[in-house]
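Chemist: Take a look and give me a structure for this.
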Amino acid sequence: MSITHLDAVRPPRDNEPAPVLLTVEEAARCLRIGRTTCFALIRSGELESLLIGGLRRVPADAPAAYLARRRAERQAS
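Modeler: Alright, predicted model coming up:
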């Protein structure tokens, strides 16, 4: 399973698909950061998110993409 589906997010039950969208809190747990820090990453555009109705959601692959970009930046420097 990908890094976006760490033990921080409830594993799917039998015959239940993996989540496509995460709450901000779930994304924060995946990244092992606080909720406020996660919202700051979203506000700055570093972490992709969507507004659905009045709910902020993070695509399940966004935390892994964020980490990949951070790693690439670190290796480039």
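Chemist: going forward, measure contacts and count neighbours with C-alpha atoms only.
Modeler: OK.
Chemist: ok, longest strand in the protein?
Modeler: strand 55-59 (DSSP state E).
Chemist: one more, for comparison:
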Amino acid sequence: MTADAELLTVPEVMALLKISRPTVYGLVHTRRLASITFGRARRIPAHALTALLDTTGRTNPGDDGLDGPAVSLSKP
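Modeler: Now for the predicted structure:
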């Protein structure tokens, strides 16, 4: 990971994907979403979120509940 890689909080991932906290942690615990833990703080690298979206078949409705419009991770 590079020094300028963006790290997202669980609430930020929840908002971006419009999913619940247990769903985010479920993805982390099943290793479908990579994360980093600093003490008690968990962060999700932006590239890990992109990789999850690329592998979930986000263009195929009904796959796993993560369907919907593409999510932009870039800041305006």
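Chemist: how about Leu55 of the first structure, what's its partner in the second structure?
Modeler: In the second structure, the residue equivalent to Leu55 of the first structure is Ala41, according to TM-score structural alignment.
Chemist: Its match: neighbouring residues, count only.
Modeler: 9 (other C-alpha atoms under 10 Å).
Chemist: Against Leu33 of the second structure, how distant is it?
Modeler: For Ala41 of the second structure, the distance to Leu33 of the second structure equals 16 Å [C-alpha to C-alpha, to the nearest Å].
Chemist: Check Leu16 of the second structure too.
Modeler: The gap separating Leu16 of the second structure from Leu33 of the second structure is 14 Å, by C-alpha to C-alpha.
Chemist: Comparing the two, which residue is more hemmed in?
Modeler: Counted by other C-alpha under 10 Å, Leu16 of the second structure and Leu33 do not tie: Leu33 has more neighbours, with 20 against 14.
Chemist: Please list all residues in contact with the more buried one.
Modeler: By C-alpha atoms under 8 Å, 6 or more residues apart in numbering, Leu33 of the second structure lies in contact with Leu27, Ile44, Ala48, Leu49, Leu52.
Chemist: Could you give the number of residues near the second one?
Modeler: Read it as Ile44 of the second structure. 21.
Chemist: same thing with the fourth one?
Modeler: When neighbours are defined as other C-alpha under 10 Å, Leu49 of the second structure has 21 of them.
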